[in-house]
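>>> Predicted model follows, preceded by the sequence.
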Amino acid sequence: MFRPRAARVVTGSLAVVVALATALLIVLLATTGVEGWSTADLSGIALVGLAIVGFLWRQATVSATPTAEGLRVRNLASTRTVAWGEIVWVRFGEGRPWVQLDLDDGDTLAVMGVQRSDGDRARREAKRLATLVAARQRSGRGD
């Protein structure tokens, strides 16, 4: 499995901070006796906090998982499985924030599971992914 390290630590920590801050804010607003904060207002604050925590959780769980059929890529907004034979090239050139797959239909797919913010580890993971793709493509063609 390919998962970013730095992004998980940062977003996981932020999710905890946001959850605690939201809970503290709701408790303080509900108990200070300040008028004007209805149950609907406090519920709205809770929903916004929950939405932020959900977004951070999704970011913390981006990954790429090799399976027998292909590579399952879970990014921030979507999850997609691409067959090994569909992957033409694995790119991780300078300036790219994460690995990019070139697909045989001319499309590209970002793999946020390998992020430049992880430095040397990210470069090793990109090479490992490229090697895995090459090996799976050879075995899929009967080489």
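Alright, I've got the coordinates.
>>> make it CA atoms for all contacts and neighbour counts henceforth
Fine.
>>> Check the secondary structure at Val90 for me.
On the three-state scheme (DSSP: H, G, I helix; E, B strand; the rest coil), Val90 is labelled strand.
>>> swap that for Val114, sorry
Classified using three-state DSSP, Val114 is strand.
>>> what do you get for Arg96?
Under three-state DSSP, Arg96 falls in the coil class.
>>> measure the residue nearest the centre of the chain to Ile45 for me?
The C-alpha lying nearest the average C-alpha coordinate of the chain belongs to Val62 (CA atoms, centre = their mean; 2.3 Å). Using CA to CA, to the nearest Å, Val62 is found at 27 Å from Ile45.
>>> Make sure Leu109 is actually in contact with Asp102.
Yes. With contact defined as CA atoms under 8 Å, Leu109 reaches Asp102; the gap is 6.7 Å.
>>> Now do the helices for this protein: every range, in order, please.
6-31, 39-60, 120-140 (DSSP state H).
>>> structure B:
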Amino acid sequence: MSEPDVPQPSPPVALPVTWRPGVPRLVPYVFAAVIVAGAVIMAIFIAAPFQLPDRIAIVAFGGAVAYVLHLLGRVRVTADEEGVTLVNAVRTHRYSWPEVLAVSMDPGDPWPRVDFSDGRTIGAMGIQGSEKERAARAVAELSALIRERGEAREL
């Protein structure tokens, strides 16, 4: 019987550090470029009943879809001297080091969960579970920083 892969504690990394997805980050931007290009081409070559306002609306819709894809592509987790910033698709969360309790990611999770002293648990979309080794290394590095920088103390 083989032992499961248990991430070994890693030494804390130098600050500031930012974790971003690799390939999963490229996908939304490639699709955004294709959609905008398609919208522009469609607006140029669309049939006669469509007028200038219709063509502008087509390009604007392509731009709106590209913006939504940008929201998915900008996700990241940043750690600096003051704390951790989680930039997810719609919201950005900023916490100081004493507020951060732990980070965990079970096999099959889409991204890790970060627990905070106020009782919140927030997904860190900037670390993608689909990038198995890279995600495990990022979680181990973030966990080491949480241990080094001082978790919230029990009262």
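Right, received. Where do you want to start? The structure displayed is predicted, hence computed values, not measured ones.
>>> still on that earlier bit, the residue nearest to the centre of the first structure pairs with which position in the second structure?
The alignment partner of Val62 of the first structure in the second structure, by TM-score structural alignment, is Val75.
>>> who touches its match in this structure?
Neighbour list for Val75 of the second structure: Arg20, Pro21, Arg25, Leu86, Val87, Asn88, Ala89, Met125, Gly126 [criterion: CA atoms under 8 Å, 6 or more residues apart in numbering].
>>> which of those has the most neighbours?
Among those, Gly126 has the most neighbours (other CA atoms under 10 Å), with 28 neighbours.
>>> The first structure: which residue goes with that residue?
Checking TM-score structural alignment: Gly126 of the second structure goes with Gly113.
>>> State the distance from the aligned partner of Ala51 of the first structure in the second structure to Val77 of the second structure.
The equivalent of Ala51 of the first structure in the second structure is Ala64 (alignment by TM-score structural alignment). According to CA to CA, Ala64 of the second structure stands 25 Å off from Val77 of the second structure.
>>> Looking at these two, which is more packed in?
More crowded of Ala64 of the second structure and Val77, by other CA under 10 Å: Val77, with 22 against 15.
>>> Ignoring the adjacent residues along the chain, who's closest to that one?
Using CA to CA, 6 or more residues apart in numbering and skipping the chain neighbours, the partner closest in space to Val77 of the second structure is Leu86 (4.7 Å).
>>> And Leu129 of the first structure, by the same measure?
Val90 (7.7 Å).
>>> ok, now how distant is whatever residue of the second structure lines up with the one you found from Val65 of the second structure?
Alignment note (TM-score structural alignment): Val90 of the first structure maps to Val103 of the second structure. Distance from Val103 of the second structure to Val65 of the second structure, counting by CA to CA: 32 Å.
>>> Neighbour count for the two, which is higher?
Neighbour count, other CA under 10 Å: between Val103 of the second structure and Val65, Val103 has more, with 20 against 15.
>>> My guess is the more buried one contacts Arg120. True?
No. Contact status for Val103 of the second structure versus Arg120: not in contact, 12.0 Å apart, counting by CA under 8 Å.
>>> thinking again about what came up before, please identify which of the helices of the first structure is closest to Thr81 of the first structure.
Thr81 of the first structure sits nearest to helix 120-140 of all the helices of the first structure, at 13.4 Å, using CA to CA.
>>> Could you find the closest non-adjacent residue to the counterpart of Ala43 of the second structure in the first structure?
Alignment note (TM-score structural alignment): Ala43 of the second structure maps to Ile26 of the first structure. Leaving aside its sequence neighbours, Ile26 of the first structure sits nearest to Leu42 (CA to CA, 6+ apart; 6.1 Å).
>>> burial of that neighbour, as a residue count?
Neighbours around Leu42 of the first structure, by other CA under 10 Å: 18.
>>> how about the alignment partner in the second structure of it, what does it touch?
With TM-score structural alignment as the criterion, Leu42 of the first structure lines up with Arg55 in the second structure. By CA under 8 Å, 6+ apart, Arg55 of the second structure lies in contact with Ala43, Ile44, Ile46.
>>> So which of these is surrounded by the most neighbours?
Counting by other CA under 10 Å, Ala43 has the largest number of neighbours within the contacts of Arg55 of the second structure, with 19 neighbours.
>>> For that one, give me its contacts.
Asp54, Arg55, Ile56, Ile58, Val59.
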